[in-house]
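Chemist: based on what follows, work out the 3D shape:
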Amino acid sequence: MMKGDLLIPSMLERAERFFPKKEVVSRTSSGIHRFTYKEIGKRTRKLADRLQQFGIQRGQKVGTLAWNHHRHLELYFAVPGIGAVVHTINIRLSPEHIIYIINHAEDEILFVDEDVFPLVEAVYDKLKTVKAVVVMTDNELPESKIESVFSYEEWIRDGSESFEFVKDIDETEPAGMCFTSATTGNPKGVVYTHRSTVLHSMSLSLADSAALSESDSVMAVVPMFHVNAWGIPYASTWMGSTQVMPGPRFTPDLLAGMIEKEQVTVTAGVPTIWLALLKELEENDYRTDSLRAVICGGSAAPAGMIQAFEEKYNVPFLHAYGMTETSPLATVSRLKSYQLDLPQEEKLAVRAKQGLLIPGLEMKVAGSGGEVAWNDEEMGELLLRGPWIADSYYKDDRTDETFIDGWLHTGDVCTVDEEGVIKIVDRTKDLIKSGGEWISSVDLENALMAHENVFEASVVSVPDPEWQERPVACVVLKDADKNTSKEEVLDFIRPTFAKWWLPDDVIFMEEIPKTSVGKFLKRALRDQVQEYYKQTK
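Modeler: As a prediction, this is how the structure comes out:
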C-alpha cells in the first residue's frame, strides 16, 4: 500500500477543490459574513504566508483567544499548514490560568478577538514569550500600551493567496494544543497531532457517529477554544459541510434564529446551552424542522430534556461523551437497529446514556476486582486508548497519575449494559459514599431536572457523622413564583430511587456555579453548601 501522511491542510485543500461554492456563515461583532470555501482557502493561505514571514517556525505555538468565526477557522488550518501548533485558549479562565497557559505553551504570537483584547492587554507584561498580538476585528484597532499590535485584515493583506502549505510534515508532528479547564491546580496541556486530528475528523463523519456530510449545515455552539469545538470545524471543512459560526456572546434567541434562517441540520453544545434553547423554544415561535441532530456532550444530559427535544420538537438528540484528552469524541448514544421497536420509555433510557464506543478506540471498565461485568450494575473507572487519545500531558509531572500502562484513566465511573452501552455514573471524586454504598449524583440530577419547574439541579455530598456522606440537592427553578417546595421536589423523584439515595435536603438557588465550559463546578458548590449550613445553624 502507498504511504501517505494524514495532514490537516489536506482537509482544507479538499474543500477548496470539491466544494468551492459551499459557504461559511460567520457572525462577528459587526454582523453576518459569508465566505465560500474557495475564499476561505485564499484567506487561509495569505495568513499562513504572513505567519512564515513573521518568523513562526515548525513546532512553535500560535495562541488564539477567540469565539467561533471565520478568522478562527482560518487559523485552524493556516497554523498547522506551516508545521506550527495552533493553541486555542479558553477565554473564560481566570487571568492567572491564562497567564500560566500561555507561558507554559510558550506562545510566540496571539490572535485575539476585539472584546477579549482588554484581558490580554491587562496580563501582557506577564507573558514571557509573546512577541506580538493580532486583533481579529472589523473595526479600527483599539489604542494600546502594547507595541506590536496588528489588525488581522491588514496583517494578512500582504500574504500570498497562492501560498503552498508545507508538505514535508510527518503526520505524528504536533498540530494543535488545548488545556484542560482545571478545577484544582493548574490546567494540563494536551497536544494533538496531524494524524490524530484527521482520524478524529473521520470518526465524526461515520454514519453511526455524528454522520457529518456535504449535505449538512453545521453549527458548532461549543466554543472553538473548547477541545477545538469538538473537532467539528475540521470535519465539517473536510466533508464540505456548510458551517454556521455563531460568534461572540450569543444568546438563546440568536441561536434559535440562526437555526431557522440558515437551515441548520446539526448543532453541538453542552447541556446548559440546550436547556436555555429549550426554554426559548417554549416561549417563542421558531422553526426547527431542519435539524436532524442536536449533539450534546460535556456532562450528562437530563432525560427530560432529551424527551422534550425528541417528542415536542421532533429533533433527534445525540448524547456523546469525551474529554480534552480524547480529542474529544469517545462515545455516541445511538439505538441499534433492533432497539428501534422498544417502548418509548426504554428507548429514552438508552438515549440518556453516553453510548457506544466509537470505532477505532478500545475501552476497559476497571473495578476493584478487575474488569466489571456488562450488567448495567457493576461500576468501574472508564479506561480508553486509541489513535486520537493522548498518551501524556505537555511538560507536566501529573502525566503518571492519568496515563498508566498505555491506558488513559478518565476518572469517570461508569456501568456497561449487555449491549456495550456506557453510562457515566459520576466522576470518581463526585460519587457519594453513604453507609458504605455508592450514590450517583448524576442520576439524582437527571431525575430532578425532569421536574417541570426545575431548570438546573446539582447534587453534592455533605459530611455525616453516621453515614459518612449524604447527598444534598441544589436546585434552580424555572419560575420561582410557583412556590415549588422541597417536599414536592423530593416526592417527584421518590418513586425512582431507594430511600437511602434520596437527598437529605433541597437548597433553592438563583444560580449554580459552573466551570468555564458550562459544567457544574461542584468544588465551589460544596463550599457554598457548607457556608449555607454554617449560616443557618
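
Chemist: C-alpha from now on. contacts and neighbour counts both.
Modeler: OK.

Chemist: who does the helix ranked longest in the chain touch, helix- and strand-wise?
Modeler: The longest helix of the chain (DSSP state H) is helix 37-54. Judged by 3 or more CA pairs under 8 Å, 6 or more residues apart in numbering; DSSP states H and E, helix 37-54 is in contact with helix 9-18, helix 70-81, helix 152-157.

Chemist: before we go on, could you also do this sequence so I can check it against the first one:
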Amino acid sequence: MPKSGDIPACEGTGEARCTAPTKLIEHAPSAYSYPLLIKHLLHTPLRHAPDQEIVYRDRVRYDYRTFDRRIRRLAGALAGRGVRPGDTVGVLDWDSHRYLECYFAVPSMGAVLHMVNIRLSPEQVLYTINHAQDDVLLVHADFLPLIESIRDRIERVRTIVVMVDDYEVPATSLEVGGEYEALLAAAPEDYDFPDFDENTRATTFYTTGTTGLPKGVYFSHRQLVLHTLAGAAAFGASAEQGRLHRGDVYMPITPMFHVHAWGFPFIATMLGVKQVYPGRYAPETLLTLIETEKVTFSHCVPTLLHMLLTSPAGANTDLRAWKVVVGGSALPKGLARAAYDRGIDVFTGYGMSETCPLLTVAQLTPAMLDEPADQQVENRTQTGLPIPLVDLRVVDAEMNDVPRDGKSTGEVVVRSPWLTQGYFGDPAQSEALWQGGYLHTNDVGFIHPSGSLQITDRLKDVIKTGGEWISSLEIEDILSQHPGVGEVAVIGVPDDKWGERPLAIVVPKAGHEGSLTQGLLEAHLAAYADKGLISKWAVPDRIVFTTAIMRTSVGKTNKKALREFYAQQAGEGSGA
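Modeler: Next up, the predicted model:
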C-alpha cells in the first residue's frame, strides 16, 4: 500500500496505466508555486533590456518599460468595458505594437485572446466570432466595413473598440465603445495581473485545413510558456546558424493572427530583443524596415520570401545579415538557393495550427556549413529535427514506427506539452485528432538516418497556396452545382510563386461538351466569392475539360494519380 503522501506514477494514453508510487514534493506554507503564466515572461526583459525598442513601422517607437505600462493600461481599459476572467476578446488588426500588447494584456487578465483570421471570407469570420463567443472586439479601422457587413448576425459581442493609425476614427455605422489609444490614455497603469491556474485557456484561433466549418484550437498559459522556453532553447542553442539571441532585431512576416505568429513574439519579448512590427505587408515597406531598422531575424511562408527577393525595391538591399525561418508550406529548393545566393540564412521550420506551432527546425551543424552550396540547400530545406520536448514519430496505420532509413514513409504523429488538447466545441474531431494518444498531423514523411524529418505528402486533399489552405472538396461541391458539370475533381498543382494553386478537372454533362467554358465556371465560382462563402483566392487559375476522371479500383477519385499526371504535364509544358 502506498504511504500517505505517495501517489501512483501513471503514463500511457486514455485510461492511465499506473506503474510505481511516486512522492509529491512538500510545500512550506508561504512557498510560492509560480504558475506558468504569460505575465511572467516579462520579468526578464524588464530587468535585462528595459530600454530596448519596440517599433511599429515609422509611426511608433517605445521601450519595454512603456510596453509594460501600456499592457497594464489596456487591461484596465478592457476591465472598464466589462471584460472579466473567462471572457473572450477578439482582435482584427495588422501586425502592430497593439497586437503585441493584446498578446500579453488579454491572457494576463484571465481572459481569452481570439486572434481573428482576417483572410477568411466574411461568412467564416462571422462563424468564428460567434463560435468563439467573443465578448469584445478590437477592430482596426480597415476592417470596420467587414464587421458592418455581418453585424446583424453577430450574437454575443457587446463592445467594439476601434484601432487607428492616424488618430482619427473613420465614419462607421457601428456603435463603438471607444478608440484604442484614447482608452489607454484614460486608464490607470497600475493594473495588477492576478495569479490563476496555469492551465487556464489563454488563446483561441481557427484553422481551415479541412473541409467544412473552421475549427477552433486553443492553448493554455502553461502551454504557451513552455512553447516559448523550448523555442528559445532550440534557436539559442545552435552553434552558429539560425540562432535567435539578444543581439538580434526581430520582425515577423507571418501574420500575428496565424498560430501566434509561430510563437516568436513571445520568444522575442522574453529575450528582450528589439522588435519591429510592419503593419500590412507590402514588399517595399518590409524591405525598407529590414534596411533601416537592421532586422536580422524573421519568419515567413515561401510566397512572401519569393515576393521580397523578386521585388525591384529589394535589388540593392543588403540581406546578408538576415536569418529567415520558412514554413507554412514546403520551401522549394530553387527559392532556397536564390535566398542563399543573396546571403540570407534561410532554413525550414515545421508545425501546424494544432501544435502552437513549433515542432522541428532545419538548423545546420558547423560541419554542414562547410559543405557545398547544393548540399547546404538540401539540408536547409529538410523539415528538420524536433525541438526540445517534442516526441515525434513516423508510423504506419497500426501506429508502429517505420524504419528511420530515409525512405520508409508513414504519418507524422507527435506529443509535446503545447499541443492543442482538442477542437473547441467538437469532441468527435478532437478524439480523432488524438487517436492512439498522439496528435495526428495528417502529414506523410520519413526520417533520415540523421534523425531529421522530411515531409513528402499530406493525407488530406486540401491545397496550400501562399501559406493558406483551400478546401478542394468545397470547390468541387460548388462546381458540381453548375448545370453543365457532370463530374469534377480539384487538386493542387505545383506553382513557382505560390507553392500550389488549385486546378479543376471537369467532365461536362452530355449536351454541354461544346458550350461549357472556363469563363462560365469562373463566373459561377465568383458568385460564391462575392457572397463571402469562399475566398476569391480559392477560384482555380485553370480549368481543364476531359471525358473521364482517374479513379481507384474501388471507384474513388484517384487524386494522387491526378496530381502526378498534371504536375508532369506542367513540367513538360514549361520545358522542364
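
Chemist: and of the helices and strands packed on helix 37-54 of the first structure, who's closest to residue 528 of the first structure?
Modeler: When these are compared by CA to CA, helix 70-81 sits nearest residue 528 of the first structure, at 37.0 Å.

Chemist: what's the matching range in the second structure for that closest one?
Modeler: Mapped onto the second structure using TM-score structural alignment, helix 70-81 of the first structure spans residues 97-108.

Chemist: how close does that stretch sit to the first structure?
Modeler: Mean deviation of stretch 97-108 of the second structure relative to the first structure after superposition (mean CA distance after the TM-score superposition for the first structure): 0.9 Å.

Chemist: what's around residue 181 of the first structure, how many residues?
Modeler: When neighbours are counted by other CA atoms under 10 Å, residue 181 of the first structure registers 21.

Chemist: for residue 181 of the second structure, which residues are in contact?
Modeler: By CA atoms under 8 Å, 6 or more residues apart in numbering, residue 181 of the second structure lies in contact with 163, 167.

Chemist: corresponding residue for it in the first structure?
Modeler: Aligned by TM-score structural alignment, residue 181 of the second structure pairs with residue 153 of the first structure.

Chemist: if we can go back for a sec, flag every buried residue along the longest helix of the first structure.
Modeler: Within helix 37-54 of the first structure, the residues that count as buried by 16 or more other CA atoms under 10 Å are 37-52.

Chemist: can you check which of the helices and strands packed on helix 37-54 of the first structure gets nearest to residue 199 of the first structure?
Modeler: helix 9-18 (11.3 Å).

Chemist: now residue 420 of the first structure: how far from residue 44 of the first structure?
Modeler: According to CA to CA, to the nearest Å, residue 420 of the first structure and residue 44 of the first structure sit 42 Å apart.

Chemist: try residue 234 of the first structure
Modeler: In terms of CA to CA, residue 234 of the first structure sits 14 Å off from residue 44 of the first structure.

Chemist: ok, now residue 19 of the first structure?
Modeler: For residue 19 of the first structure, the distance to residue 44 of the first structure - CA to CA - is 16 Å.

Chemist: what does residue 193 of the first structure give?
Modeler: Shown here: residue 193 of the first structure relative to residue 44 of the first structure, a distance of 20 Å by CA to CA.

Chemist: what do you get for residue 226 of the first structure?
Modeler: Where residue 44 of the first structure is concerned, residue 226 of the first structure sits at a distance of 21 Å (CA to CA).

Chemist: could you do residue 530 of the first structure as well?
Modeler: In terms of CA to CA, residue 530 of the first structure sits 51 Å off from residue 44 of the first structure.

Chemist: ok, now residue 446 of the first structure?
Modeler: For residue 446 of the first structure, the distance to residue 44 of the first structure - CA to CA - is 43 Å.

Chemist: and what of residue 206 of the first structure?
Modeler: Applying CA to CA, the value for residue 206 of the first structure to residue 44 of the first structure is 27 Å.

Chemist: what ranges do the helices span in the stretch 351-500 of the first structure?
Modeler: Listed in chain order, the helices of the stretch 351-500 of the first structure (DSSP state H, counting those that start in this stretch) span 399-402, 441-448, 486-493.

Chemist: and for residue 112 of the second structure, the neighbour number?
Modeler: As a burial measure, residue 112 of the second structure scores 28 neighbours (other CA under 10 Å).

Chemist: could you find the closest non-adjacent residue to residue 384 of the second structure?
Modeler: residue 362 (3.8 Å; CA to CA, 6 or more residues apart in numbering).

Chemist: dump the residue contacts of the equivalent of the one you found over in the first structure.
Modeler: Matched across to the first structure, residue 362 of the second structure falls on residue 333, judged by TM-score structural alignment. With contacts defined as CA under 8 Å, 6+ apart, residue 333 of the first structure is in contact with 318, 319, 320, 350, 351, 352, 353, 354, 355, 356, 421.

Chemist: now residue 333 of the first structure: how far from residue 339 of the first structure?
Modeler: 12 Å.

Chemist: got it, and residue 109 of the first structure?
Modeler: Distance, residue 109 of the first structure to residue 339 of the first structure, by CA to CA: 51 Å.

Chemist: between those two, who's got more neighbours?
Modeler: A count of neighbours by other CA under 10 Å puts residue 109 above the other of residue 109 of the first structure and residue 339, at 22 against 12.

Chemist: ranges for the helices of the stretch 251-400 of the second structure?
Modeler: Using DSSP H, counting those that start in this stretch, helices in the stretch 251-400 of the second structure cover 264-271, 283-292, 302-310, 333-341, 373-380.

Chemist: deepest of those, which one?
Modeler: helix 264-271 (a mean of 23; mean count of other CA atoms under 10 Å).

Chemist: compared with the first structure, how much does that helix deviate?
Modeler: With mean CA distance after the TM-score superposition for the first structure, helix 264-271 of the second structure departs from the first structure by a mean of 0.9 Å once superposed.
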